[in-house]
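Q: Sequence and computational prediction follow.
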Amino acid sequence: MPRGNGKTIAQNKKAGHDFFIEETYEAGIVLQGTEIKSIRASRVNLKDSFARIRNGEVYLHNLHISPYEQGNIYNHDPTRSRKLLLHRKQINQLIGQTQQKGFSLVPLKIYIKNGVAKVLIGLGRGKKKYDKREDLKRKQVNREIDRAIKESLK
């Protein structure tokens, strides 16, 4: 399972709060014109983005890439749908898994790897409200344990 070991540009921190991430996939992004320059300048927002499979291809929706400032007429629509580049075998796997109830494709982070923009998408199962509360309680308990350990070492 690839983890995305390039220079991280943007991360979707809310994804871990809203979803149980079962599996991750590394995908390339089909970009237009000056989009790569905006990505390299870290002018990307993953907050409300999601991926969907349409006609046997994976598309990323609501990914906001700000227009490049020196781009004039060659700039792009900031929130257009962008095709993701995955192997056919991976797409077939995702089709089978997303048809199960409660699974969706969530972009986790965008990074530059070997000069190419990549996106790490996760196969996530939505959390219920009680799952989120349970996670918050677990994090709080772990923080208190860490504090107690630090205090005992002083």
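A: Looks like it arrived, so ask away.
Q: Only C-alpha atoms from now on, for both contacts and neighbour counts.
A: Will do.
Q: The chain: helices as residue ranges?
A: Residue ranges of the helices in the chain, as given by DSSP state H, are 13-18, 35-40, 88-98, 129-153.
Q: which of those helices sits most buried?
A: Of all those, helix 35-40 has the most neighbours on average by mean count of other C-alpha atoms under 10 Å, namely a mean of 19.
Q: And Gly124, how close does it get to Leu85?
A: 19 Å (C-alpha to C-alpha, to the nearest Å).
Q: ok, second structure coming up, stack it against the first:
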Amino acid sequence: MAKKKSKNKTNSNTIALNKKARHNYTLSDKYEAGMSLQGWELKSIRDGKVNISDCYVHVKDREAYLVGAEIHPLNSASSHVVCDPVRPRKLLLNRRELDQLVSAVERQGYSLIATAMYWKSSWVKLEFYLGKGKQSHDKRADIKDREWKVDQGRIMKKSNQ
């Protein structure tokens, strides 16, 4: 008799997050792209040796590249290959999406900030946003708003009791 598959998945699909992105940038439009990877990179990604905290997306010659992401090679999997942990990796996007990104970056002064890398079935996907950099006074305003929401919750909790 065949075993039934459990419906509850305990594993998260998230590979890496860029937690500083929302603090340093005002994010607007979300995009999702596949990545062109080599075999040793996939093995390292499965092992969790990825850092996307200081990476961004660069559009050049009507192609998008992930620049600055670090995928550290495994000693056992990449002994016969010369590995570059920070090589630019090509992103797989539609032509229409690329045209939108080019116009936003060149004409409107946006940056493309990578926020997450995750598994979508058996494919590695990158989530990135159009964003503008925050000034220090913008960051302070966000902190004040966040603290005010916490205080509002406390006030509402006390008034309901």
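A: Received, thanks. Just so we're clear, the structure is a prediction, and the values are computed from it rather than from any experiment.
Q: Superpose the two chains and report the TM-score.
A: After superposition, the two chains reach a TM-score of 0.89 (TM-score structural alignment, normalised by the length of structure 1), with 149 aligned residues with a C-alpha RMSD of 1.7 Å.
Q: re earlier: the more surrounded of Gly124 and Leu85 of structure 1?
A: Gly124 (23 against 17; other C-alpha atoms under 10 Å).
Q: show me what contacts the equivalent of the more buried one over in structure 2?
A: By TM-score structural alignment, Gly124 of structure 1 lines up with Gly131 in structure 2. Applying C-alpha atoms under 8 Å, 6 or more residues apart in numbering, we find Gly131 of structure 2 in contact with 25-29, 110-113.
Q: again, only using 6 Å
A: 25-28, 110-111 (C-alpha atoms under 6 Å, 6 or more residues apart in numbering).
Q: List just the nearest of these to Pro73 of structure 2.
A: Ser111 (28.5 Å; C-alpha to C-alpha).
Q: so what corresponds to that closest one in structure 1?
A: Match for Ser111 of structure 2 (TM-score structural alignment): Ser104.
Q: before we move on, the earlier item: ok, for the match of Gly124 of structure 1, nearest residue in space, not its chain neighbours?
A: Leu27 (4.3 Å; C-alpha to C-alpha, 6 or more residues apart in numbering).
Q: Aligned against structure 1, show me the partner of the one you found.
A: In structure 1, Leu27 of structure 2 lands on Ile21 (TM-score structural alignment).
Q: next one: Arg146 of structure 2
A: Match for Arg146 of structure 2 (TM-score structural alignment): Lys139.
Q: ditto for Thr14 of structure 2
A: In structure 1, Thr14 of structure 2 lands on Thr8 (TM-score structural alignment).
Q: shouldn't its match be in contact with Tyr111?
A: Yes - counting by C-alpha atoms under 6 Å, Tyr111 is a contact partner of Thr8 of structure 1 at 4.2 Å.
Q: Compare these two (neighbour count), which wins?
A: Tyr111 (22 against 17).
Q: quick one, what contacts that one?
A: 6-9, 117-118.
Q: Quick check: strands, which of the residues you listed are part of them?
A: 7-9, 117-118 (DSSP state E).
Q: Now a ChimeraX select for only the buried ones of those.
A: Only the buried members of those end up in this ChimeraX selection, burial being decided by 16 or more other C-alpha atoms under 10 Å:
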select :8,9,117,118
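Q: Can you tell me which of the ones in strands among the contacts of Tyr111 of structure 1 comes closest to Gly96 of structure 1?
A: Nearest member of those to Gly96 of structure 1, counting by C-alpha to C-alpha, is Lys118, at 23.1 Å.
Q: just checking, that closest one touches Tyr25?
A: No - applying C-alpha under 6 Å as the test, Lys118 of structure 1 and Tyr25 come out as separate, 10.2 Å apart.
Q: Look up how far Val141 of structure 1 lies from Ala148 of structure 1.
A: 11 Å.
Q: Same check on Arg147 of structure 1?
A: For Arg147 of structure 1, the distance to Val141 of structure 1 - C-alpha to C-alpha - is 10 Å.
Q: Tell me which residue of structure 1 lines up with Glu41 of structure 2.
A: Per TM-score structural alignment, Glu41 of structure 2 is aligned with Glu35.
Q: roughly how far apart are that match and Gln90 of structure 1?
A: In terms of C-alpha to C-alpha, Glu35 of structure 1 sits 26 Å off from Gln90 of structure 1.
Q: again, but for Asn12 of structure 1
A: In terms of C-alpha to C-alpha, Asn12 of structure 1 sits 22 Å off from Gln90 of structure 1.
Q: now Tyr68 of structure 1
A: 32 Å.
Q: and what of Ile145 of structure 1?
A: 41 Å.
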